[in-house]
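> sequence? don't have it. structure:
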């Protein structure tokens, strides 16, 4: 899957595809409909991706990049505090509780296609990208002195992604009121990182 370097054409492609997914779902979204609505040729789309499924993966990745941007904006103004950057992450992930959210629909759709080797590889790449991004957040906290160096950033990042993926799956299975919310997720992460910072 290509690296995500946005520009107006790619932004139009992603936003158009998201809109169609909202209206029709992943399975009924076609490249032809994306071409019709975005005004982009097949060649223009294939400049960025080689398939509809790869385009869906790019949308999923773009959501993670948006959270990453929010995190680093919060870090700039946080003055060596943990709460504000962590809140930027959890606020940026609130959509994972929404069964109608495009990224959740893509997540379930791609999982349902994982017998396809190309999609299985894409899912692995998305997962690895998510863990790397979360590890960077933790390492940034370590560099700023709010998370101790003794914390295994990769292990904590993996746990973070596993938990967020579980929340995504739950949102697609159950629409009833949840007992573990994003506020609870925030508190859990804050508690774990605070415990480590006290050496506990």
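Yep, that arrived. Every value quoted in this text rests on a predicted model; they were computed, and no experiment measured them. Residues are numbered from 1 along each chain as shown.

> contacts, neighbours, all on C-alpha from now
Will do.

> tell me which helix or strand the one residue sitting closest to the centre of the chain sits in.
Centroid-nearest residue in the chain, with Cα atoms, centre = their mean: residue 64, separated by 3.3 Å. Using DSSP states H and E, the element containing residue 64 is helix 52-78.

> what's that helix packed up against?
If you count contacts as 3 or more Cα pairs under 8 Å, 6 or more residues apart in numbering; DSSP states H and E, helix 52-78 packs onto helix 8-24, helix 83-92, helix 102-112, helix 117-143.

> next up, a structure to set beside the first:
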């Protein structure tokens, strides 16, 4: 179980730094947010930030990486479940929508600010995303081999179609809108499964 607070009810320093950075990056942008503003909002020293993250860029990378780690763990669990491939793909397709909406600031920050990452970190993020997409694509291909899904459209295009919708969520989804995260997830997963029917 992840520890959210210490024994005194205070969030650990890395969590406070990430929460402060996420809020400030979302409100005023990565480039316009200073290290000083982050540490003041988190109630820690600059030394603490550099101890845990090394740089503001490391914080930006972690904002995205923590969501991707969560999504990868959940996808691995769905993909490895003892269920028909259609159900496993539907569950995985819906879950990535829900977890993206639940972390909408993180997604928006990352897609707006990814160009601030160094080439090395940029490559690292692309490799992490590629691993996720490849595991998702493997589910599509499994269903295609079994004859459950149509082979008319290549699996790569199917994956790009779904994740194009997911990556676009931060531009239009509003928590006070007519659809909740689960409803959006069900609609988008349903569209994906309908597109794959033989």
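That came through, no problem. Here the structure is a predicted model, which means the values were calculated and not measured.

> what does the TM-score come to for these two?
TM-score of the superposed chains, computed with TM-score structural alignment, normalised by the length of the second structure, equals 0.63; 174 aligned residues with a Cα RMSD of 4.0 Å.

> surely the residue nearest to the centre of the first structure is in contact with residue 130?
Yes - between residue 64 of the first structure and residue 130 there is a contact under Cα atoms under 8 Å: 7.1 Å.

> what is the neighbour count of residue 103 of the first structure?
24 (other Cα atoms under 10 Å).

> counterpart of it over in the second structure?
In the second structure, the residue matched to residue 103 of the first structure (TM-score structural alignment) is residue 106.

> now distance to residue 68 of the first structure too, for the helices and strands packed on helix 52-78 of the first structure, in TSV please.
Output for those, formatted as TSV (distance: least, Cα to Cα, whole Å):
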stretch	distance to residue 68 of the first structure
helix 8-24	17
helix 83-92	7
helix 102-112	16
helix 117-143	7
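
> to residue 188 of the first structure, which of these lies closest?
helix 83-92 (10.9 Å; Cα to Cα).

> quick one: buried residues of that closest one?
83-92 (16 or more other Cα atoms under 10 Å).

> stretch 117-132 of the second structure too?
Neighbour-count burial for stretch 117-132 of the second structure flags 117, 125, 132 (criterion: 16+ other Cα under 10 Å).

> likewise for stretch 175-191 of the first structure?
182, 185-187, 189-190.

> got it, and stretch 164-175 of the second structure?
Neighbour-count burial for stretch 164-175 of the second structure [16+ other Cα under 10 Å]: 166, 169-170, 173.

> likewise for stretch 57-75 of the second structure?
Applying 16+ other Cα under 10 Å to stretch 57-75 of the second structure flags 57-65, 67-68, 71-72, 74-75 as buried.

> mean deviation, it versus the first structure?
Compared with the first structure after fitting, stretch 57-75 of the second structure has a mean deviation of 2.0 Å; criterion: mean Cα distance after the TM-score superposition for the first structure.
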